[in-house]
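1. when you get a sec, could you give me coordinates for this:
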Amino acid sequence: MKAAVFHRPGKITCDTVDDPKLEKPDDIIVRVTATAICGSDLHIYDGFLPQLKNMVLGHEFMGIVEDAGAAVTSVAKGDRVVVPFPVACGGCFFCGHGLPGHCEHSNDNYGPEGGLLKQKGGALFGYTDLYGGYDGGQAEYVRVPYANFGPRKVNPDFSDEQVLFLTDIFPTGYTAIDWANLQGGETVAVFGCGPVGLMAQKVAWLKGAGRVIGIDREPYRLETAQRTAKSETINFKDTDPVEAIREMTDGRGADVCVDAVGLEAERSVLDKLGNIVHMQMGTINALRMCCSAVRRGGHVSIVGVYGMSYDNFPIGQIFDKGLKLSAGQAPVHKYIDDLIDHVESGRVQLDDIITHRLSLDQVSHGYDIFKKKQDNCVKVVLTP
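-> You can find the predicted model right below:
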């Protein structure tokens, strides 16, 4: 089969690899009909998350069940399904408590410690050996384990593009806002107008926000936020976003700030030098801006990816302002059934952020333009 294979940082190509096979009784094989490139994939592409051997990438995918193990009862051959990006068993302590991203059984590297090279939580599709080593869905076929817990059948009346983002970016944006427990009328500022940030802005309105602000440095992404999420926008290349948000909120700051950027935010020369001294990669600049822009007693949701500890973490500011922080992978399995209902009822549109539709053969080009923010690229969908 054809698949997007990571070889080394900066090199992902469409290669011919072996077809996946059923390995356990509750496995299924999915023939992929649509998949996407995610901002989180760039962390592997750029070398921020280490991967030493070739691997099929991709954790946003859907398709048709091609084969099913003898113990699979929730789906059957021929069913059309979307697949949550965490690989989760459904039966352990964490899965039972609505935390499938911390599944105790899906990842051989599982452990309570956490950190870049330490014990991890549950596995993720196509997301390095640290996260289980499962081949991903940027491919013609993919093996999906624990098929009685993860995959969800989708309404045949909806196109692939209308439901594909139920796999990751819509649940992740939803998680960021749900953690903040909006009561209605709040000002929500979302740092980052990439795919996850756009979804968080859409969800903020669903949850009753009174004002939604998107912050980015790319004019085309800010235009997308205005068009698809009806957000007010701030270009932080031209305007100090912290001061702007305070001016918009009577000097207090936003009720909720979402970090939808993570470690690959813009860095200064001093940041880069500091990384060498402290043996760090990336930056927490987006998080710092969130902690400054949020009001006292406000909530900061962190759904941008961070893989390690950082020097100069603003704990004093967090303590003085009495901030509430939530962070981590989206518990997709917890939310997905309600989110399917949001899509089917027409309360939210997901496919209006797609800018590029490419064949799987064009995956190298897709990663290149997404990484370099070329050709006004917001979201790439691939067809195997």
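2. CA only for contacts and neighbour counts going forward, please
-> OK.
3. ok, residue 359 - contacts?
-> 382-384 (C-alpha atoms under 8 Å, 6 or more residues apart in numbering).
4. that one and residue 40, how far apart?
-> Distance, residue 359 to residue 40, using C-alpha to C-alpha, to the nearest Å: 20 Å.
5. residue 165 now?
-> Residue 165 is 14 Å from residue 40, by C-alpha to C-alpha.
6. now, the contacts of residue 359 that are in helices?
-> Residues of the contacts of residue 359 located in helices (DSSP state H): none.
7. which ones among those residues lie within strands?
-> Within the contacts of residue 359, residues falling in strands by DSSP state E are 382-383.
8. adding distance to residue 10, write the contacts of residue 359 out as a markdown table.
-> Converted to a markdown table, the contacts of residue 359 look like this (distance: C-alpha to C-alpha, whole Å):
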| residue | distance to residue 10 |
| --- | --- |
| 382 | 19 |
| 383 | 22 |
| 384 | 21 |
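9. one more, so I can put them side by side:
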Amino acid sequence: MKALTWQGKRKIEVSEVPDPRIEEPGDIIIKVTSSAICGSDLHLYELMGPYMHAGDIMGHEPMGIVEETGPAVTRVKVGDRVVIPFNISCGHCWMCERGLQSQCETTQVRDQAKGAALFGFSELYGSVPGGQAEYLRVPHADYGAVVVGRDLPDHRYLFLSDILPTAWQGVEYADVPQGGTLAVFGLGPVGQLAARIGVHRGYQVIGVDPVPERREMAARHGIETMDFDKHIAARLQEKTVRGPDAVLDAVGMEAHGSPGATLMQNATGLLPDSLAQKAMENFSVDRTAVLHAAVSSVRRGGTLSLSGVYSGAATPMPLLEMFDKQIQIRQGQCNVRKWTETLVPLAEDPTDPLGLDDLVTHTVPLDKGPELYETFQKKGDGCIKVVLKP
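-> Reported below is the predicted structural model:
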């Protein structure tokens, strides 16, 4: 089959790889009909090379049609249309039973001291082949695969794999009071959906992003927008009197405006993999321009919700300001299956309350994937969300 494979920093190729096969009784094989490129894929494309191997299959936002089932699979049937959550969870362990599917004790990557295994996401999370391919093996499919209807186009369901539940959890964690104010930093795919969820819930939502096309998309959905600059905290406090009740950071470790951290990240990438891994596990720092701006922006006693991915082992934080302002922080990988039953009806609602029909900016064949990785990373051609069609 064809698949997008990692071959080095900023180097994605279309490769011929072996078709997946049933390996465990609970597996299924799906024929992928749509698979998105996620902002988290860009971390592998740019920074996480020391944990990647040439030939790793990319992608963790797939959906498709079930082609084959293992002997222990009873709920999912051949021919079902399914969405596949990015984290692989069993549904019956202590963590899953408490809605912490991203910490699934059955699939935890213990040799890396990490949580649940993820599709297409480096040896840190199990080196499980991803879904930017023609076919995908799905473990623990009776719990993980989300069976959906056939009457709506793929994009109405595809985002249930990651970015829609990630945005929903981020807003839940933001703990915005009724009628309160939510600032969303970063209007990429997760930030767009988080801002729309805030509007759906009746909050005053302010979206912050330096890219005009992203601000324009958000504005179409009733979101007030601001450019990001060094005065953003003062501007938000002026607009909201005390500052937003909550700030959701949908940017993460590759934020613009942190030249020192960028230099360190680039220098680490030049080391041999074994040394780079040790450096990343002990001395690495994230680009914190957005994170620190979020801390400065939120009102005293407010909440900071982190949906953007951070991985720095030695990232400096403004603890004096955080303690003085009495900020609470919620964060972590999304527990996708916790939110499925809430989100499927919203995805299927004919009124499209979250604007899922207005998110995809580029739909291309799998063969065009490598060039769209570059376009997405550079934020060129108005690129906000890419869907691949194997």
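10. looking at residue 165 and residue 40 of structure 1 now, which is surrounded by more residues?
-> Neighbours per residue (other C-alpha atoms under 10 Å) separate residue 165 of structure 1 from residue 40, with residue 165 holding more: 25 against 17.
11. map the more buried one onto structure 2.
-> In structure 2, the residue paired with residue 165 of structure 1 according to TM-score structural alignment is residue 159.
12. ok, that match - contacts?
-> Counting by C-alpha under 8 Å, 6+ apart, residue 159 of structure 2 has contacts 61, 165.
13. would you say it is within a helix?
-> Yes - under DSSP: H, G, I helix; E, B strand; the rest coil, residue 159 of structure 2 falls within a helix.
14. what separation do you get for it and residue 191 of structure 2?
-> Taking C-alpha to C-alpha, one finds residue 159 of structure 2 at 13 Å from residue 191 of structure 2.
15. state which strand of structure 2 is the longest.
-> strand 28-37.
16. does anything pack onto that strand? Which helices or strands?
-> Secondary-structure packing of strand 28-37 of structure 2 (3 or more C-alpha pairs under 8 Å, 6 or more residues apart in numbering; DSSP states H and E): strand 62-69, strand 135-138, helix 154-158, strand 386-389.
17. after the third one, next one along is what?
-> Tracing the chain C-terminally past helix 154-158 of structure 2 and defining elements by DSSP states H and E, one meets helix 163-174 next.
18. can you list contacts of that following helix?
-> Here helix 163-174 of structure 2 has contacts from 159, 182, 189-191, 193-194, 197-198, 246-248, 303-307, 330-331, 333-336, 339-340, 343, using C-alpha under 8 Å, 6+ apart.
19. now do the helices in the stretch 51-200 of structure 1.
-> With DSSP state H, counting those that start in this stretch as the criterion, the stretch 51-200 of structure 1 has helices at 93-96, 160-163, 169-180, 195-206.
20. can you list those helices in CSV and add distance to residue 107 of structure 1 and mean neighbour count?
-> CSV is the format used below for these (distance: least, C-alpha to C-alpha, whole Å; neighbours: other C-alpha atoms under 10 Å):
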stretch, distance to residue 107 of structure 1, mean neighbour count
helix 93-96, 13, 17
helix 160-163, 27, 20
helix 169-180, 21, 25
helix 195-206, 25, 27
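21. nearest to residue 131 of structure 1, of those?
-> helix 93-96 (16.2 Å; C-alpha to C-alpha).
22. for residue 43 of structure 1, which three-state class applies?
-> Classification of residue 43 of structure 1 using three-state DSSP returns helix.
23. with residue 256 of structure 1 instead?
-> The three-state label given to residue 256 of structure 1 by three-state DSSP is strand.
24. ok, now which ones touch it?
-> Residue 256 of structure 1 neighbours (C-alpha under 8 Å, 6+ apart): 180, 186-189, 294-295, 298-301.
25. so which of those residues persist in structure 2?
-> Under the criterion both residues aligned by TM-score structural alignment, their matches' C-alpha atoms under 8 Å, these that remain in contact after alignment to structure 2 are 180, 187-189, 294-295, 298-301.
26. what is the burial count for the counterpart of residue 375 of structure 2 in structure 1?
-> Taking TM-score structural alignment, the alignment pairs residue 375 of structure 2 with residue 369 from structure 1. Neighbour count of residue 369 of structure 1, defined by other C-alpha under 10 Å: 16.
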